[in-house]
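> Following is a predicted model, sequence given first.
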Amino acid sequence: MVATALGTLGACAVSRYRFAGRKLFFGLVYSVMMSPDIVMGISLLMLFVLAGLTPGFLTLLIAHVTFCLPFVIVLVHARISGFDPAVVDAARDLGAREHEVFYKIIVPMILPAVLAGWLLSFTLSLDDVIISFFVTGPGFEILPLKIYSMVKLGVTPEVNALCTVLFLLTLAAVSAAHVLTKEIKR
């Protein structure tokens, strides 16, 4: 959620304003996306140690926001770049204020990309083991690390049940998205 909100705001700002260092900004965004998880995990661990942060929930949150944020920025920026600026100009010509243009024109247009960014961030966070391993402390366990530690000892019925529940939840979410997409098209 945090990466989605920050990424959406960042994409809106980058799309709207031209500034020195814009190419550098996108270079950094893409470099984070292309960095191997092990490099990201070790780098973030070193940063947290230098900053004096104790590994736990806060470091995990910062790490997950750091590696999910670029995906949201790229998705939302692509959506904003793809729509006609004449629509926004027409709303302004008809007397809409800036916040009305944003909430009534821009947000509905970028909502599919924002939702896609949120789903992608959720999936990436749920799937991540390596970065989470480096930035969480002892005694702090999240689902991917729990599954990983359970599988080390062999696949137990608990692991099978947990994976089945995750699969069924994913299937239900995909089915619901498919039905909603059909309803919206009508």
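Good, I have the coordinates.

> CA atoms for contacts and neighbours, from now on please.
Fine.

> residues touching the residue most central in space within the chain, list them.
Closest to where the C-alpha atoms of the chain average out (C-alpha atoms, centre = their mean) is S121, at 3.0 Å. If you count contacts by C-alpha atoms under 8 Å, 6 or more residues apart in numbering, S121 has them with A3, T4, C68, L69, F71, V72.

> Which strand or helix spans the second one?
The one in question is T4. helix 2-16 (DSSP states H and E).

> Give the other helices and strands that that helix contacts.
Counting contacts by 3 or more C-alpha pairs under 8 Å, 6 or more residues apart in numbering; DSSP states H and E, helix 2-16 packs against helix 57-82, helix 107-127.

> Kindly reformat those as JSON lines containing distance to T136.
Compiled in JSON lines, the helices and strands packed on helix 2-16 are given as follows (distance: least, C-alpha to C-alpha, whole Å):
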{"stretch": "helix 57-82", "distance to T136": "6"}
{"stretch": "helix 107-127", "distance to T136": "14"}
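
> putting a second one here so we can go through both:
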Amino acid sequence: MSTVSHWFRRNLVTLAGVLALGYLILPNLVVLAFSFNKPEGKFNYEWSKFSTDAWTDPCGVADMCGSLGLSLQIALLATLGATVLGTMVAFALARHRFRGRSATTALIFLPMAMPEVVMAASLGTLFLNMRIPFGFVTILIAHIMFCLSFVVTAVKARVMSMDPRLEQAAQDLYATPVQTFLKITLPLAAPGIAAGALLSFALSFDDFIITQFNSGPTTVTFPMFVWGASQRGIPVQVNVIGTTMFAAAVVLTVAGQWIGNRRKARA
């Protein structure tokens, strides 16, 4: 009994990590399983029989792939805009001292602590007052605004952990400011920039509340399509899209980890 107790105490953290990971992955496994289901009625809540119809025709539902393409387009553009702006803001906050720096930091991090419905209503009111038509542009601006804080957080943490002596050494070797940034600073900050970009893409792609307030009557993203379809029965193809996105995220994560391990091994 003492041996079992000793083994349990020694592996308690590992067991807790495995249980937490299993708890997070279990819903995705359910989505994967029901993507091969052929429900008898409108609702895909009970297993009926195995079928690959949804996988062979993922765009069989009207307007679903159109909304998916719109969400991907907005997510890519929002990620690009938030990453560029957020990286510049992060470098400014981490490397420079200027008047209003503390206030700027507080304003940047405020959207992370603010409820989404507050930011969504505020942006919607702003667009109404400025007489900007709701649609693709308003959604894109709103997504860049709330993704910006997460990019700044990730990049700033990375920049503050960088050793400034590496950049000073490059300058001592007669590197120009542009060469120092491209060959030293940017590669060192790349993990933080990549983390912020991936987080921005995920947040933008699955956002519903902010999009709902700023989308207009004719612009329907994928989360809005799923919400609308839930009232009359979510099609099986939604499970296919969810499984595909989850698999893509896992592949990107594993690939990034593998590349990082190879770089460490070479160093």
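In hand now; what should we look at? Keep in mind the model is a prediction, meaning the values are calculated, not measured.

> before we move on, back to that, which residue range of the second structure does the helix holding T4 of the first structure align onto?
Helix 2-16 of the first structure lines up with residues 81-95 of the second structure when matched by TM-score structural alignment.

> Please state the offset of that stretch from the chain centre?
The gap between the average C-alpha position of stretch 81-95 of the second structure and the chain average comes to 17 Å, counting by C-alpha atoms, centre = their mean, to the nearest Å.

> Same question for stretch 74-87 of the first structure.
The gap between the average C-alpha position of stretch 74-87 of the first structure and the chain average comes to 18 Å, counting by C-alpha atoms, centre = their mean.

> quick revisit: what residue of the second structure matches up with the residue nearest to the centre of the first structure?
Residue correspondence, TM-score structural alignment: S121 of the first structure in this structure matches S200 in the second structure.

> mind listing what's buried in stretch 131-142 of the second structure?
The neighbour-count criterion (16 or more other C-alpha atoms under 10 Å) identifies F134, G135, F136, T138, I139, L140, I141, A142 as the buried residues of stretch 131-142 of the second structure.

> Next: stretch 100-112 of the second structure.
For stretch 100-112 of the second structure, the neighbour count (16+ other C-alpha under 10 Å) marks T105, I108, F109, P111 as buried.

> Grab the nearest non-local neighbour of the first one.
Pointing back at T105 of the second structure there. Closest residue to T105 of the second structure apart from its sequence neighbours, by C-alpha to C-alpha, 6 or more residues apart in numbering: L93 at 7.4 Å.

> quick one, what contacts the one you found?
L93 of the second structure sits next to R101, T105, K156 when contact means C-alpha under 8 Å, 6+ apart.

> ok, now how distant is it from G196 of the second structure?
Between L93 of the second structure and G196 of the second structure the distance, using C-alpha to C-alpha, to the nearest Å, works out to 16 Å.

> now T79 of the second structure
Counting by C-alpha to C-alpha, the separation of T79 of the second structure from G196 of the second structure is 9 Å.

> residues making contact with stretch 5-13 of the first structure?
Under the contact criterion C-alpha under 8 Å, 6+ apart, stretch 5-13 of the first structure has outside partners L69, P70, V72, I73, V74, V76, H77, I80, V114.

> As a check, name the ranges of all helices in the second structure.
Listed in chain order, the helices of the second structure (DSSP state H) span 2-10, 12-34, 53-56, 64-95, 101-113, 116-129, 136-160, 164-172, 177-180, 186-205, 209-214, 222-229, 236-266.

> can you give me how far the last one is from the chain middle?
It refers to helix 236-266 of the second structure. Centre-to-centre, helix 236-266 of the second structure and its host chain are 13 Å apart (C-alpha atoms, centre = their mean).

> Which positions within it qualify as buried?
V236, Q237, V238, N239, V240, I241, T243.

> Pick the one among the contacts of stretch 5-13 of the first structure closest to M150 of the first structure.
Closest to M150 of the first structure out of those is L69 (29.6 Å), distances taken as C-alpha to C-alpha.

> Just send the contacts of L93 of the second structure back as CSV, with distance to P187 of the second structure too.
Below are the contacts of L93 of the second structure laid out as CSV (distance: C-alpha to C-alpha, whole Å):
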residue, distance to P187 of the second structure
R101, 26
T105, 24
K156, 14
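
> so where in the second structure does stretch 61-69 of the first structure end up aligned?
The aligned range for stretch 61-69 of the first structure is 140-148, by TM-score structural alignment.

> And that stretch against the first structure, how far off on average?
The superposed stretch 140-148 of the second structure is, by mean C-alpha distance after the TM-score superposition for the first structure, a mean 0.5 Å from where its aligned residues fall in the first structure.

> corresponding residue for G139 of the first structure in the second structure?
Using TM-score structural alignment as the criterion, the counterpart of G139 of the first structure in the second structure is T218.

> ok now do the residue nearest to its match when sequence neighbours are not counted, which residues does it touch?
Beyond its immediate neighbours in the sequence, the residue positioned closest to T218 of the second structure (C-alpha to C-alpha, 6+ apart) is G135, lying 7.4 Å away. By C-alpha under 8 Å, 6+ apart, the contact set of G135 of the second structure is N214, S215, G216, T218, T219.

> so which of those residues hold up in the first structure?
Under the criterion both residues aligned by TM-score structural alignment, their matches' C-alpha atoms under 8 Å, the contacts of G135 of the second structure that remain in contact after alignment to the first structure are N214, S215, G216, T219.
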